[in-house]
Every structure is written in C-alpha cells, then in structure tokens.
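Trainee: Kindly generate the corresponding structure for this input.
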Amino acid sequence: MVSLSTWFRYIAHKLEYSVSLTWKSYQRGQITDREMGDAVWKNLFQGKLTYLHWNKGEEMAPTIGPQGGTLLVRKLPAADPTLIGFWVGDGRKIRFWHDTWYADSNLASLSPELYMIVSQKNANVNEYVELIDGRVHWNATLVRYLLPGNLEGKGSPEGGFLHIDGFIGNDSYNKQPREKWRVFVGDVVVVKDPQKSDDYLVRRLAAIEGYEMVSKDEKDEPFILDKDECWVLADNENLKPKEAKDSRTFGPVPMTDIVGRVLYCLRTAVDHGPVQNSHFSMKKDSPVLEVELDVDEMAKNHKA
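Mentor: Next up is the predicted model:
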C-alpha cells in the first residue's frame, strides 16, 4: 500500500509536469494567461506520468535483455533546460516550484537561511540575493499544506511539504526562471532516432553540454559538446561502435530529442526490476514508480 507521504511526492511530480505542459502551451500561444490556472489543474488530473515502451535488440544488454523488454518510461515534457516555474503578480512571488522538503527533519537546523525565508511565507526575493560569478542568484519560496510545528520538524512526514526553486537573473530587476536539467548523466533515456525520425532508441546518457569528448583513436580531435547537446551510448560493451548505433556513429544528439527516462524493465514474467539510473533521478522517480508500476499490466503487453 502506498503511504500518504509517497502520494504527496507523487502529486508534487504531477504538478511539476502539469505546469511544464501548461507553460509550453502558453509559450506557443495556445492558451492565454487567464487560462493557465485551469490548464494546470486539467493536466494534473488527467493521465499518468509513465507509459509502456517495447524495446528490442542487444544494444542495451544486460540492462535490457538481448531478446527485448517491456519498459516503463517516465514522460519528460522537455529534457533540455526548461522553465519549471514562472512569476506572477509583481514578480516578487513564485507560484510554482520544484524541490521538496518533508517535515521529517529540523529545517531550522538543517538550513537556517531557508528556514528564515519559509517562516516569512511571502518573503521579498530581493532580500535573498547572492552574487556568484558576476550573476545574481536568489531563492523564492511558497509554503503550503504545512501543519503547526512542521517547520521545526515536529510534525509527521505526512503533515505537509514545502516546494522551493532557485532563480537566476542578470540583476534583481530582470528576473528569469533558472534553467534546470530533467535528465542526468547515467540515466537510461528514450531518444528520437537521429536516422529515423519516426523511431526511438533507448540509450544511456553519457555526457551533456560542456563535456569534453576524447576518442581512444589518437587521430580524432577532442571536442566539447555545445549547448543543448548530449552524448548517448549503448550499454553492451561487446558491440562495435557501428553495431551499437549510438553517438559514436551519429554524433551528438539534441537534448530536446529525449522524451523519457526508463524506470523499470520487464524481460520475462519472472525477470524484471528497476533500471539503474543516476542516483538523483532514481530518488526523484521513486514515488512515481511506487504509484504507477503495474507488473501484471507490463506482462500483458510483453511481446516476447
């Protein structure tokens, strides 16, 4: 049975996903600012955060069996640096947010600065500005569903939660939401096939923008991945580069071509389990996996 605290975290992830979809629709001019609130709630209560995907081939063995596997994939509205929050009112308050703190530890001791902001509820962003590498950084917060005593860690984990997110701008009057990655190096991702636009590949994310790529072949010049580029590799080290069909063959891939992260793999009815992703992603995905994983449903859709 799923605990109440897990449901809280799951709903928080659904809210984040809903906000992302709504923000994309707003940017495309598909909805107005007055329609954004309704769109957020509509997206929140419709559908799931995951879908099933069949993958065949030996490129990802042993993560995925050489005979193929049914995968549970978490949807990613955008894997590139994406706005996960936006400003409302006069720009001093944040309406949507990202990271989650649960009332199972003493926040006042854990993070005095954060506790100071949280306790004020409607803190002015300009009061918490820090200059780093010539750019202004700050945090905005909003507290909801907190029971008395939760801020001091006296309440139960089910009592409430706090969402926070950092924002970056050139100055305190030019605030823009911070860009944040939704996937991380080490994640097994579903990416559009660069050679077949209507097909998808499952590969492991090996590098992102800013990484220097050095070949074992001394004839190849090192290079640095450009902005919004990534490098994906097959897990099967026994395959030659051409057989692996990864970035060693087709080069860097746009981050925008990543559409999902693989959470779970069913190879056979008796051989299945979670996929090893980056530590950060596995921690984030745990409530989604706990709520939406249905092994029986995956077995019914298995093609082997």
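Trainee: For the rest of this, base every contact and every neighbour count on C-alpha atoms.
Mentor: Fine.
Trainee: Helices of the stretch 201-304 of the chain, start to end?
Mentor: Using DSSP state H, counting those that start in this stretch, the helices found in the stretch 201-304 of the chain span residues 241-244, 247-250, 279-292, 295-300.
Trainee: Of all those, which one is nearest Leu225?
Mentor: helix 247-250 (11.7 Å; C-alpha to C-alpha).
Trainee: relative to its centroid, which residue of this structure is most remote?
Mentor: Lys219 (36.9 Å; C-alpha atoms, centre = their mean).
Trainee: Roughly how far does that one sit from Pro77?
Mentor: Using C-alpha to C-alpha, to the nearest Å, one gets 39 Å for the distance from Lys219 to Pro77.
Trainee: for the spatially most central residue of the chain, helix, strand, or coil?
Mentor: With distances taken as C-alpha atoms, centre = their mean, the chain has Arg182 as the residue nearest its mean C-alpha position (3.1 Å). With DSSP: H, G, I helix; E, B strand; the rest coil as the basis, Arg182 sits in coil.
Trainee: How many residues are close by the spatially closest residue to His13 that is not a sequence neighbour?
Mentor: In space, and not counting its chain neighbours, His13 is closest to Val288: 7.8 Å by C-alpha to C-alpha, 6 or more residues apart in numbering. By the measure other C-alpha atoms under 10 Å, the count of residues near Val288 is 23.
Trainee: cool, Ile132 as well?
Mentor: 8.
Trainee: same thing with Leu114?
Mentor: 17.
Trainee: now the helix or strand containing it: how far from the chain's centre is it?
Mentor: Following DSSP states H and E, one finds Leu114 within helix 112-119. Here helix 112-119 is found 26 Å from its chain centre; the criterion is C-alpha atoms, centre = their mean, to the nearest Å.
Trainee: One more sequence to fold, the one below, so I can look at both together:
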Amino acid sequence: MTDEPIKDHQFDNGGDEAEITDAAKRSLPIKSRKHSTMASITNYVRYMAHKLEYSLTLSLKKHTREKLSDRELFGVVMKNLFYGRISYLHSDKGKEMAPTMGTNESTLLVRKLPVVDTRYIFVGDAVVFKDPNETNKYIVRRLAALEGSEMVSSDEKDEPFVLEKDQCWVVAENQEMKSKEAYDSRTFGPISMADIVGRAIYCLRTAVDHGPVSNSEFAMDEDSPILAVELDVDELAKGHKAS
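Mentor: This next block holds a predicted model:
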C-alpha cells in the first residue's frame, strides 16, 4: 500500500489573488533552480512547450467550470505557466514494483499529464493511480494493456474478455510474488484511465541508488525535458527522509 503524494507543487486553479508560495518560487524556470542550468536550450524549449500545454488544459477546465473572463483566464494561464511545476514527489511503499523500485520505500518524481488517454500514456509506462479500493491512496504499477486489448488468462477456467473504452490493465513487476499477492489488475480487475494521475519518471531508492524509471520509448523521450529542468535529487532525498 502506498501513501498519497508527499509533495505536490500545485498549479493555480483560482483567480489572480492566489498566493505565490516559497515552493512555487522554487519552480521558476532555469535561473531559480540550480539544476536547470544544466538543461540544454532544446530541452528548455521542449519543457516550456509541455508546460504551456499543461497550463492551457488546466486553465480551460477551470474556465469551463467557472466561466472566467478573458482577463481572468489569461491570468490563470500565466500563473500556471511561470509558477507551477508539472511534476511532484510521491512516496511508494511496498515490494510489488521491485526491482524498478525499492522493496521497502522509494521516492518518485511523477510527471503530471495534461490529459489521460492513449495520446499520453503507453503500454510499458509506470503509472500512478488511485487505489481502486482506497481512493485516498495512490499506487504505482506497470501499464500492460489499453482499451480494445483482448485479455486471455493462463487459467483455462477464465473467459477471455476485451478491455472497454477508457479501461486499462496494470501489473506489478516483482516476479517473486504470486499473482494473488501482487495487488494489481489480476486481483482488482481493470482500472479507469481517469484514475491515473501521472507517470513515474525518476526513482530514488536510497541516497546512492537512484535513476530514471524505464518507461515506453515514446514516454521517455517526452519526459526527458521535464527531467532535465525539474529533477532535483537533493529534493528527492529530503522527501525520502521526511516520508
């Protein structure tokens, strides 16, 4: 079982009066983050494109709900763009995802996704989603199949079935665990893509054992500028100690 995200630099969903916190100031591009100076210009441009897309998506959802004026909408977009982050820290406990993640506890950098559908998540990705049985908890599993896939069990007693629209199948990685112990789609069934909140892109198992999470090739390419700009191993280590 895993805890909720331990630190999330939230984007602003509100009006112009939203306070700029110290955490938000730390998320300012390049100059305010020491590791960002290592990012290439190309990575930074790609990063800002991802950030703009996320900011626009978030702001338009807010506009749809509350009918913001053009000025209010512009203000929310700008705050999201310059004072928000598109990643957060998440504490993962348990051994289901070993060896990708630790057998006791790992601290993950998770990328927020503007929209959760087949344009943004792919088979092979390590996704963070709401626990089907405890919706205030979040767990990490490997995405094994998407909507439209036929699922065939190794047990002949089980009937094959096809994943419905917006459904996906997630599995644990620990080969030493039996399927009934692993707590994944083999026990709780398919999950809704709407329950996915992000993709794990970096994992700190210990202070000396950490690195990028292996995801689908396309996802790793898409996430590389976010790692280049927002990854702060010291921040991960502090979060790991505090969790």
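Trainee: that older thread, as TSV, the helices of the stretch 201-304 of structure 1 with distance to Met36 of structure 1 would be great.
Mentor: Listed next are these as TSV, based on distance: least, C-alpha to C-alpha, whole Å:
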stretch	distance to Met36 of structure 1
helix 241-244	43
helix 247-250	38
helix 279-292	24
helix 295-300	34
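Trainee: which one of those helices lies closest to Val262 of structure 1?
Mentor: Closest approach to Val262 of structure 1 among the helices of the stretch 201-304 of structure 1 is made by helix 279-292 (9.9 Å; C-alpha to C-alpha).
Trainee: Provide the aligned range in structure 2 for that closest one.
Mentor: Helix 279-292 of structure 1 corresponds to residues 217-230 in structure 2, going by TM-score structural alignment.
Trainee: after superposition, how close is that stretch to structure 1?
Mentor: Superposing on structure 1 and averaging over aligned pairs (mean C-alpha distance after the TM-score superposition for structure 1), stretch 217-230 of structure 2 comes out at 0.4 Å.
Trainee: correct me, but the residue nearest to His13 of structure 1 touches Tyr10?
Mentor: Yes: judged on C-alpha atoms under 8 Å, Val288 of structure 1 makes contact with Tyr10 at a distance of 5.7 Å.
Trainee: Asn174 of structure 2 maps to what in structure 1?
Mentor: In structure 1, Asn174 of structure 2 lines up with Asn236, judged by TM-score structural alignment.
Trainee: now Glu53 of structure 2
Mentor: Under the alignment (TM-score structural alignment), Glu53 of structure 2 pairs with Glu16 in structure 1.
Trainee: Assign its match to helix, strand or coil.
Mentor: At Glu16 of structure 1 the chain is in helix, as set by three-state DSSP.
Trainee: so how many other residues sit close to it?
Mentor: With other C-alpha under 10 Å as criterion, Glu16 of structure 1 counts 20.
Trainee: same thing with Arg85 of structure 2?
Mentor: 25.
Trainee: Just give me the match in structure 1 for it.
Mentor: By TM-score structural alignment, Arg85 of structure 2 lines up with Lys48.
Trainee: is it fair to say its match lies in a helix?
Mentor: No: secondary structure of Lys48 of structure 1 (three-state DSSP): coil, not part of a helix.
Trainee: With adjacent residues omitted, what lies nearest to it?
Mentor: In space, Lys48 of structure 1 is closest to Glu292, 7.6 Å off (C-alpha to C-alpha, 6+ apart).
Trainee: cool, Arg144 of structure 1 as well?
Mentor: In space, and not counting its chain neighbours, Arg144 of structure 1 is closest to Leu162: 6.5 Å by C-alpha to C-alpha, 6+ apart.
Trainee: secondary structure class for the one you found?
Mentor: Under three-state DSSP, the three-state class of Leu162 of structure 1 is strand.
Trainee: right, and it touches Tyr115 too?
Mentor: No: between Leu162 of structure 1 and Tyr115 there is no contact under C-alpha under 8 Å: 10.8 Å.
Trainee: Give me the residues contacting stretch 98-111 of structure 2.
Mentor: With C-alpha atoms under 8 Å, 6 or more residues apart in numbering as the test, stretch 98-111 of structure 2 has contacts from 86-97, 128, 173-174, 198-206, 213-214, 223, 226, 231, 236-237, 239-240.
Trainee: Then stretch 209-222 of structure 1?
Mentor: Phe223, Ile224, Leu225, Asp226, Lys227, Asp228, Glu229, Cys230.
Trainee: which one's the longest strand in structure 2?
Mentor: strand 134-146 (DSSP state E).
Trainee: Over in structure 1, find the residue span that strand aligns onto.
Mentor: So strand 134-146 of structure 2 sits over residues 196-208 in structure 1, by TM-score structural alignment.
Trainee: what sits up against the matching stretch?
Mentor: Here stretch 196-208 of structure 1 makes contact (C-alpha under 8 Å, 6+ apart) with 55, 60, 184-193, 225, 228-235, 246.
Trainee: Just the ones of these in strands?
Mentor: Among those, the residues falling in strands (DSSP E) are Asn55, Val188, Val189, Val190, Val191, Lys192, Asp193, Glu229, Cys230, Trp231, Val232, Leu233.
Trainee: now, the most widely separated pair of those residues?
Mentor: Among those, Asn55 and Glu229 lie farthest apart (C-alpha to C-alpha), at 23.8 Å.
Trainee: more neighbours, those two?
Mentor: Counted by other C-alpha under 10 Å, Asn55 of structure 1 and Glu229 do not tie: Asn55 has more neighbours, with 23 against 20.
Trainee: and that one, what does it touch?
Mentor: Gly68, Gly69, Thr70, Leu71, Leu201, Val202.
Trainee: Of these, which is the nearest to Asp99 of structure 1?
Mentor: Leu71 (26.5 Å).
Trainee: Tell me which residue of structure 2 lines up with that closest one.
Mentor: Under TM-score structural alignment, Leu71 of structure 1 pairs with Leu108 in structure 2.
Trainee: OK, contacts around Asp257 of structure 1?
Mentor: With contacts defined as C-alpha under 8 Å, 6+ apart, the neighbours of Asp257 of structure 1 are Ala79, Val191, Lys192.
Trainee: aligned partner of it in structure 2?
Mentor: By TM-score structural alignment, Asp257 of structure 1 lines up with Asp195.
Trainee: Tell me how far that match lies from Asn133 of structure 2.
Mentor: 12 Å.
Trainee: Aligned to Thr42 of structure 2, what sits in structure 1?
Mentor: Residue pairing (TM-score structural alignment): Thr42 of structure 2 is matched to Ser5 of structure 1.
Trainee: gap between the residue nearest to Val262 of structure 1 when sequence neighbours are not counted and Val259 of structure 1?
Mentor: Nearest non-adjacent residue to Val262 of structure 1, counting by C-alpha to C-alpha, 6+ apart: Val73, 4.4 Å away. Val73 of structure 1 sits 9 Å away from Val259 of structure 1 when distances are taken as C-alpha to C-alpha.
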